[in-house]
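# I would like the atomic coordinates for the input below:
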Amino acid sequence: MSLREQARAWLEESLGGEFAGARGLGGPGREHEGFELRRAWERHLGEHGWTCLGWPRRYGGRAASLADQVAFHEEYARAGAPARLGLIGEGLIGPTVLEYGTDEQKDRFLPPVQRGEELWCQGYSEPEAGSDLANVQTRARLDGGDWVITGQKVWTSLAQWADWCFVLCRTEEGSRRHHGLSYLLVPMRQRGVEVRPIVQLTGTSEFNEVFFDGARTAAGNILGAPGEGWRVAMATLGYERGVSTLGQQIGFGRELSEVVATARRTGAIDDPVLRDRLVRSWLELRIMRLNALRVLRPDPGPETSIAKLYWSEWHRRLGELAQAVQGRAGLVADASGELGELQRLYLFSRADTIYAGSSEIQRTVIAERTLGLPR
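As a prediction, this is how the structure comes out:
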């Protein structure tokens, strides 16, 4: 039996039992849904070996091929399984620790991620260092056996639930831009760490501000050498655009189907301009998959920026199309004030072209590092 067949059978069985209520929970604009049930689901996945498939067996993975990893993510999405709470740990910090961590760091940090026991968040963006990440001002200094961190991060996804944060900060006094940065692993549940949720257009709060005021982490909780943080941070961003994006596209297809169904119900599909936009979206979604497969490799390069730019701009346009096919009904919430799925899609997809690298920055990366154009 292929891994795809195994995954399909296991997901069908698991989501038909105690986790039946977890189907469809979570996702952009809805990460608050069923948090405790989804956390239990993370542990269930880990216990049965369905997390971190590409990792070495020593750390709980299956050493699965890229093709098998893609197959699992696609089956996971098709099954309507809940949005993953452990995605940042599995998809971002895990591969980074595998590449840059010491044996001691791998033994400490990887198994709890694989078992679904520890959740992570990403401490990159700051009020004056969003797309211009090299302008990071959060600082850390060595004090005996600890790094002491002071500063502010913003747009930190899932920080209110995370156990750990990987923090890009400045550790060399007087350094500027890409120099003098370090990549620290910082426990979130301590004095000196304050998390303030940011209320979004959707009324939910996936994103947060995080304030570090004398927060501490052990001197050994650094990936790479002091001052090498930029190189490590860029590696993490490459992993952010890996195999899970193929599963994400299954969800996009589901959203597009709902938009088409709504267009049929409202009669918007009879408008030749809207019908052309629907057909174009369908074609572009298939191009998205082919392009994602083309750039997929174990050591992601700058060409992954093409995939990020493509899917985020496509998804934003889908949100706009979702509003258009609803007509005037799309402008009002229901009697209880709740947003519909397509309204939430429209509002939240505005963020897609900003988080995980803004479209402006992706175009610059593509121009300079993929096409070789001058700065």
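# Could you use CA atoms for every contact and neighbour count after this?
Noted.
# what about Arg265, neighbour count?
12 (other C-alpha atoms under 10 Å).
# how about Ile122, secondary structure?
Heads up, residue 122 is Gln, not Ile. Here Gln122 is strand, with the state taken from DSSP: H, G, I helix; E, B strand; the rest coil.
# surely it meets Val167?
Yes. Gln122 is within contact range of Val167, at 6.7 Å (criterion: C-alpha atoms under 8 Å).
# The nearest residue to Pro197 once chain neighbours are set aside: how many residues sit nearby?
In space, and not counting its chain neighbours, Pro197 is closest to Asn208: 4.2 Å by C-alpha to C-alpha, 6 or more residues apart in numbering. Residues lying near Asn208 (other C-alpha under 10 Å) number 20.
# Surely Asn208 and Arg196 touch.
Yes. Counting by C-alpha under 8 Å, Arg196 is a contact partner of Asn208 at 5.5 Å.
# all helices in this protein, in order from the N-terminus.
All helices of the chain, identified by DSSP state H, fall at 3-14, 35-47, 66-78, 87-88, 94-100, 103-114, 229-239, 244-266, 272-295, 304-326, 341-348, 359-365.
# Now the strand ranked longest in the chain: buried residues?
The longest strand of the chain (DSSP state E) is strand 208-218. Within strand 208-218, the residues that qualify as buried are Asn208, Glu209, Val210, Phe211, Phe212, Gly214, Ala215, Arg216, Thr217, Ala218, counting by 16 or more other C-alpha atoms under 10 Å.
# what's the answer for stretch 251-267, then?
Gly251, Phe252, Glu255, Leu256, Val259, Val260, Thr262, Ala263.
# As a markdown table, those with distance to Ser182 would be great.
Below are the buried residues of stretch 251-267 laid out as a markdown table (distance: C-alpha to C-alpha, whole Å):
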| residue | distance to Ser182 |
| --- | --- |
| Gly251 | 36 |
| Phe252 | 36 |
| Glu255 | 40 |
| Leu256 | 41 |
| Val259 | 45 |
| Val260 | 47 |
| Thr262 | 49 |
| Ala263 | 50 |
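# Closest one to Pro272 out of these, please.
Ala263 (11.8 Å; C-alpha to C-alpha).
# Next, the second sequence, to be compared with the first:
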Amino acid sequence: MSLQHPPLHTVHVPLGERAYDIVIAPDAIDSAGEHLAEMFPGARFGIVTDENVAAAQLPRLLRSLDAKGLMHTEIVVPAGEASKSWDRLHTVAEAVLAARLERNDLLIALGGGVIGDLAGFAAAIARRGMDFVQVPTSLLAQVDSSVGGKTGINSPHGKNLLGAFHQPRLVLADLSALETLSPRHFAAGYAEVVKYGLIDDEDFFFWLEANFNEIAHGGPARAEAIARACAAKARVVTADERETGDRALLNLGHTFGHALEKVTGYSDRLLHGEGVAIGMALAHRFSARLGLAPSQDTGRIEAHLKNAGLPTTLADIPGDLAPTETLMDAIAQDKKVSRGKLTFILTRGIGKAFIERNVDPAAVSAFLEDMR
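As a prediction, the model looks like this:
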């Protein structure tokens, strides 16, 4: 296949018969029809998106599909974290069946992490499993949620507690879509980029420090940062697809972050990436308190996150924060809890994260109380 505009980067996720490519290009949405017609001849497509992305990006995708004669139907849900719910999953699944999409047809997730998780879960259960394609339009989705096959919805008990592992067949990351993001939403996605450096690649973190201005303003470093982040996640996912071991490292900052998202009502009060940023700062501070990590690393990490426009402390969350006891209840519902024991991703410094099981809840509670 000869594309009108070849991708800037292609990252391969080598999962055997479930292997797929992540295509990173400034016009990935405009060339989607070419990719899909080549890979899935004769298939029809159900496009799942939200109201905001439908206005900004759906016309581009429809033109691309129409140019290749690909049949499609659109399923549009409200924007926001609230759409990761049973009600919206039911809406999407029933729309797939009503459109008479068959098992060998595909869903397309056009949007951010919410849409990718929702559409991917719907694909996993509709007709006992349909293929799907990720077309992530936010930075967070491009470097994290669109890669690795985690799909799901939220529960009143916590975030992402209902779902399935279901790998996409293709990821099309459109760089031009990032130009529509607000500075706040771009920064929230950037938190997940930083995470890969903090897990096990201090050189990447130092590179991000040196190149942040170009990343923020859309220079060549932006595409490189996305490609390096995707390659880092692909490497971890390939080694541990279903998170039975080291894939849990990708949750650095997420145990604290998910709890903060829950107690703030999964609202615009705290975006997911903002919760992760605070969570990563807290994880490093907690590690330093335990004598595991040098405190100067915590200061360096927090300085870079702040420079990127991200919150790093509980005090940065607007409004009154729930009591520590409520935060601890949310942490106790984290997916990494095993037999009631708390598991955290802690660190020995920049690029030196590790999994610590059986963390003392009393120590976490006391730490959070001090951080308030």
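# Just the TM-score for the two chains, thanks.
For these two chains in superposition, a TM-score of 0.29 is obtained (TM-score structural alignment, normalised by the length of the second structure); 179 aligned residues with a C-alpha RMSD of 6.7 Å.
# if we can go back for a sec, right, and the helices of the first structure - which one's nearest Arg139 of the first structure?
helix 229-239 (12.3 Å).
# Which of the residues in that closest one are classified as buried?
For helix 229-239 of the first structure, a neighbour-count test (16+ other C-alpha under 10 Å) marks Gly229, Trp230, Val232, Ala233, Ala235, Thr236, Leu237, Gly238, Tyr239 as buried.
# Return the distance of the closest residue to Val193 of the second structure other than its chain neighbours relative to Ala239 of the second structure.
Spatial nearest neighbour of Val193 of the second structure, chain neighbours left out: Ala229 (5.8 Å); criterion: C-alpha to C-alpha, 6+ apart. Ala229 of the second structure sits at a distance of 16 Å from Ala239 of the second structure (criterion: C-alpha to C-alpha, to the nearest Å).
# Which one's more surrounded, the two?
Ala229 (23 against 15).
# who's in contact with stretch 296-312 of the second structure?
Stretch 296-312 of the second structure is touched from outside by 184, 187-188, 190-191, 209, 212, 274, 277-279, 281-282, 284-285, 288, 317, 349-350, with contacts defined as C-alpha atoms under 8 Å, 6 or more residues apart in numbering.
# which of these count as buried?
Buried, going by 16+ other C-alpha under 10 Å: 187-188, 190-191, 209, 212, 274, 277-279, 281-282, 284-285, 288, 317, 349-350, out of those.
# where along the stretch 1-150 of the second structure do the helices fall?
Using DSSP state H, counting those that start in this stretch, the helices of the stretch 1-150 of the second structure run over 32-39, 51-56, 58-67, 86-98, 113-125, 139-140.
# again, but for the stretch 251-372 of the second structure
254-263, 272-289, 295-307, 324-331, 361-371.
# could you dump the ones you listed to CSV with distance to Ile75 of the second structure?
Listed next are the helices of the stretch 251-372 of the second structure as CSV, based on distance: least, C-alpha to C-alpha, whole Å:
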stretch, distance to Ile75 of the second structure
helix 254-263, 27
helix 272-289, 24
helix 295-307, 36
helix 324-331, 32
helix 361-371, 42
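# for these, which one sits closest to Ile345 of the second structure?
helix 272-289 (7.2 Å).
# follow-up on the earlier one: of the helices of the first structure, which approaches Leu142 of the first structure most closely?
Of all the helices of the first structure, helix 229-239 sits nearest to Leu142 of the first structure, with 15.6 Å by C-alpha to C-alpha.
# related to what we said a few turns ago, identify whichever of the helices of the stretch 251-372 of the second structure lies nearest to Lys159 of the second structure.
Short answer: helix 254-263, nearest of these by C-alpha to C-alpha, at 6.4 Å.
# The closest one - contacts with which helices or strands?
Applying 3 or more C-alpha pairs under 8 Å, 6 or more residues apart in numbering; DSSP states H and E, one finds that helix 254-263 of the second structure contacts strand 158-165, helix 272-289, helix 324-331.
# In JSON lines: those, plus distance to Ala123 of the second structure.
Below are those laid out as JSON lines (distance: least, C-alpha to C-alpha, whole Å):
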{"stretch": "strand 158-165", "distance to Ala123 of the second structure": "10"}
{"stretch": "helix 272-289", "distance to Ala123 of the second structure": "23"}
{"stretch": "helix 324-331", "distance to Ala123 of the second structure": "29"}
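# most tightly surrounded among these?
Comparing those by mean neighbour count (mean count of other C-alpha atoms under 10 Å), helix 272-289 ranks first with a mean of 25.
# most neighbours per residue, which of the helices of the stretch 1-150 of the second structure?
Highest mean neighbour count among those (mean count of other C-alpha under 10 Å): helix 113-125, a mean of 28.
# Against which helices or strands is that helix packed?
strand 45-50, helix 86-98, strand 106-111, strand 131-136, strand 150-155, strand 158-165.
# what do you get if the cut-off is 6 Å, keeping everything else the same?
strand 150-155 (3 or more C-alpha pairs under 6 Å, 6 or more residues apart in numbering; DSSP states H and E).
# for the strand it packs on, packing partners?
Going by 3+ C-alpha pairs under 6 Å, 6+ apart, strand 150-155 of the second structure lies up against helix 113-125, strand 158-165.
# okay, these in JSON lines with distance to Leu62 of the second structure next?
Conversion of those to JSON lines gives the following (distance: least, C-alpha to C-alpha, whole Å):
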{"stretch": "helix 113-125", "distance to Leu62 of the second structure": "17"}
{"stretch": "strand 158-165", "distance to Leu62 of the second structure": "28"}
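# Quick one: closest of these to Ala223 of the second structure.
helix 113-125 (18.8 Å).
# Which of the helices of the first structure sits closest to Leu223 of the first structure?
Across the helices of the first structure, Leu223 of the first structure has its closest neighbour in helix 94-100 (5.9 Å, C-alpha to C-alpha).
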